[in-house]
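Peer 1: Here's a sequence, model it:
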Amino acid sequence: MSATGRDSAPAHTASDLAASLREATFVRLVSDARGETLAATGVLARALDDDGTPFQASVVGPFADPDRTTDADLTVALGHAGPTADVTLTDRVAATAFETARELDATTSPTLALAGTIATGDVDGTVAEAAERAGLDRRPGVAVPVADLADGLAHSTLLSGPFSGDADRARATLADLDLPAELTADDHRRVASLVALDVTGSETASTRAATAVQRALRPYVGGPFETVGGYADVLDAVARERPGVGIALALGHDSVREDALDAWRTHARRAHGAISDATTGRYDGLFVARGDAMPVGTVARLVADFRSLEPVTLVVTDGEAAVRATDGRDVAAAMRAATDAVGGQTVAAGAGVRAQFDVSTADLIEAFREAL
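Peer 2: Now for the predicted structure:
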């Protein structure tokens, strides 16, 4: 059946999706540009490969046209409502992909799916249990993808602290601990304590920072990087910076490891630099960060978790914005109303919302404030 011109039909369970995949002779997997959905794409692609089913996998940006000329039997949209997709997964995407792979009797490690759920900031219990049964252990310390802790802390986008984006400052921070070449569990514990104190004790830290930093602590160890949390961080960065490399990484191609780490460092420097340089404003219930070209999705997440003094965070640059709420409110509706008012577009992106517009940043901020 052609994948063109039909409404998307969601698969509500892993069994539904597995049944559809069993019947397909050629599958197209279309991920949005986030770590969770990239991981889910890799999990499904590996399961299809085990079964000998041909597939095509791609990452599509939030406002890009996902349509391709590929004549696939089945198109699966991951993380976004694909207008021509047969199946759409928007909730528990990595976890559902992992459960689907098990339904297909694929030989699949839970590591990639676990990295995907870590990338959302909310580890899925089903995947975590499978990972622990497979022998993935947690240890004290910080979730970074590289052995060099200063490099890892400076370029992590799992947290935001005084050393973020500055490897020299991260190295100076760690020097106070006088760490040995080979770290013990106690050494890792001391690093984690120092990082938590620096992140939460900063003059710019929000009250939420103490909770948000937990995501980067006590990591699972395993996978192609130093920690599974570090793997999640790389997946999220590379999906946004270099999607082709991201697909190769999710498919398990070790040859792209260094390219993926380069993309991770680039993304982190862009995000942390934007946070440092942003002009901020505080309104009743809304915190706004405005600046020049920046990765608005990542910046909005970091500002909401570590800097914002209000429950809603809006990050704006020329022609692009992202918004996140930490109190559970539906900011998607407010952003849709704002972009409708200025002739822009809105799309949900996991826990955040992205917008594209052609008016000034001041006009977009005002429209959003009125809608909120």
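
Peer 1: from here on, contacts and neighbour counts on C-alpha atoms
Peer 2: OK.

Peer 1: How about stretch 343-358, which residues are buried there?
Peer 2: Using 16 or more other Cα atoms under 10 Å as the test for burial, stretch 343-358 gives 344-357.

Peer 1: Stretch 138-157 too?
Peer 2: Buried-residue list, stretch 138-157, by 16+ other Cα under 10 Å: 139-146, 149-157.

Peer 1: Next, the second sequence, to be compared with the first:
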Amino acid sequence: MSAAGHPEENRSRVAAALTDAEFVRLVGTADGDALAAAGLVARGLDAAGVPYQASLAAVPDSPATDADCTVAIGHPAGDVVVVDDSLAVEAANIVTEFAPEAVDPELALAGSICAGVEPSGRPLERADLDRRPGVAIPIGDPIEGLAGTTLLHASFSGDGRAVEDVLSTLDAPDDRELASLVALSAIEGAPPRAAEAVERALRPYVTDRFETLGGLADVLDALARTQPGTGIALALGHEVETAAIDAWRAHGQRAHTALREADTGRYDGVYVVRIDDASPALLGTVARLCFWYRSPEPIALAVTDGGAAAVGAGVDAPFRAAETALGGRVLVRDTHGVATFDGTISGFTAAFREAL
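Peer 2: Coordinates of the predicted model:
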């Protein structure tokens, strides 16, 4: 059963499957959109009185057999499969079928930002958010916020002192001046697509939780990749803001530092970032930042021994070829791919390049 293809009928069938179950497993991919979607479905199940368990993984395992219904969020291995441009918005549409009062429109919109989808439609109407000039960060301090955000990558990213130095060139900047400075810094020396990417971090929607909608999205994505338990608690509305910001800050710093210090190689069709001893969670963020802000090629591949992540059109075939050559497990959704395997950086890179 899928939540895609024939939206109205499928959503009703999915809603019935969830509310008829005695126990539901929610299994999502380790990214902010899937985390938000899992949180929305979990809130609906709470409202309906249906027990559940939620988990996230970079490449989820085959579903356990102890649940009446397994919901696969962002991957194909489940009784119910939630797939869409934004998993969170589709999850909100499903939950609206059986527990509309449980839907948090801000959470759905934050998930859509994680998926690279512009907030729109019914969730945006329900949220009724104002927009302001500036940059989407999850805290009020612009120095710490710009150092930690993974919505963009610039010369100062990951380094609070570097942010201070850049901001010192302005005399008490207002939000518009700050946004202009950030935009110019992000596109300097970057591929043309950076201009599109940085727009998503500007003129944010204002929220009570984490300052901006984009800031909430950034925190969700960091938690999904590094502390999924805390992420699920946050998506359920629990007060874990301090732990969430700590995890977000640490993840952002690691990702920016890894991208800046990694050994890189440019090949026909792919830009490779080689990182020693990195988790799949870190690789996914590095690959995304590299694609939008550093890669001169149409695909960015971040790889370490035993793991890889890539962003760009046409990543499916090379990932499948590498899976065949090295074994392991692969998950590809749209222009994003992730793999775990028993092999080396050079072995995966060679298999990936050969299949391009």
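
Peer 1: Give me the TM-score for this pair.
Peer 2: Once superposed, the chains reach a TM-score of 0.92 (TM-score structural alignment, normalised by the length of structure 2), with 346 aligned residues with a Cα RMSD of 1.8 Å.

Peer 1: show me where the stretch 251-356 of structure 2 has helices.
Peer 2: Secondary structure of the stretch 251-356 of structure 2 (DSSP state H, counting those that start in this stretch): helices at 280-293, 316-326, 345-355.

Peer 1: so what's the closest residue to A313 of structure 2 other than its chain neighbours up against?
Peer 2: Distances taken as Cα to Cα, 6 or more residues apart in numbering put T335 closest to A313 of structure 2, at 5.1 Å, once the chain neighbours are dropped. Contacts were defined as Cα atoms under 8 Å, 6 or more residues apart in numbering; by that measure T335 of structure 2 touches V311, G312, A313, G314, V315, D316.

Peer 1: same check, this time on T100 of structure 1
Peer 2: T100 of structure 1 neighbours (Cα under 8 Å, 6+ apart): A14, S15, L17, A18, L44.

Peer 1: The last one -> structure 2?
Peer 2: Taking TM-score structural alignment as the alignment basis, one finds that L44 of structure 1 is matched in structure 2 by V41.

Peer 1: right, and that match touches A92 too?
Peer 2: Yes. Using Cα atoms under 8 Å, V41 of structure 2 is in contact with A92, at 7.4 Å.

Peer 1: Can you show me the strands along structure 2?
Peer 2: Ranges of strands in structure 2, per DSSP state E, are 24-29, 52-57, 69-73, 80-82, 263-267, 270-274, 299-304, 307-312, 329-333, 336-340.

Peer 1: I'd like those laid out as CSV, including distance to T96 of structure 2.
Peer 2: As requested, the strands of structure 2 are exported to CSV (distance: least, Cα to Cα, whole Å):
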stretch, distance to T96 of structure 2
strand 24-29, 17
strand 52-57, 18
strand 69-73, 16
strand 80-82, 14
strand 263-267, 46
strand 270-274, 42
strand 299-304, 37
strand 307-312, 32
strand 329-333, 25
strand 336-340, 28
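
Peer 1: surely T41 of structure 1 meets L78?
Peer 2: Yes. At 7.3 Å, T41 of structure 1 counts as touching L78 under the criterion of Cα under 8 Å.

Peer 1: Return the residue of structure 2 aligned against V331 of structure 1.
Peer 2: V331 of structure 1 maps onto V315 in structure 2, by TM-score structural alignment.

Peer 1: Would you mind measuring from that match to L301 of structure 2?
Peer 2: To L301 of structure 2, V315 of structure 2 is 9 Å away according to Cα to Cα, to the nearest Å.

Peer 1: do V135 of structure 2 as well
Peer 2: Relative to L301 of structure 2, and taking Cα to Cα, V135 of structure 2 is found at 27 Å.
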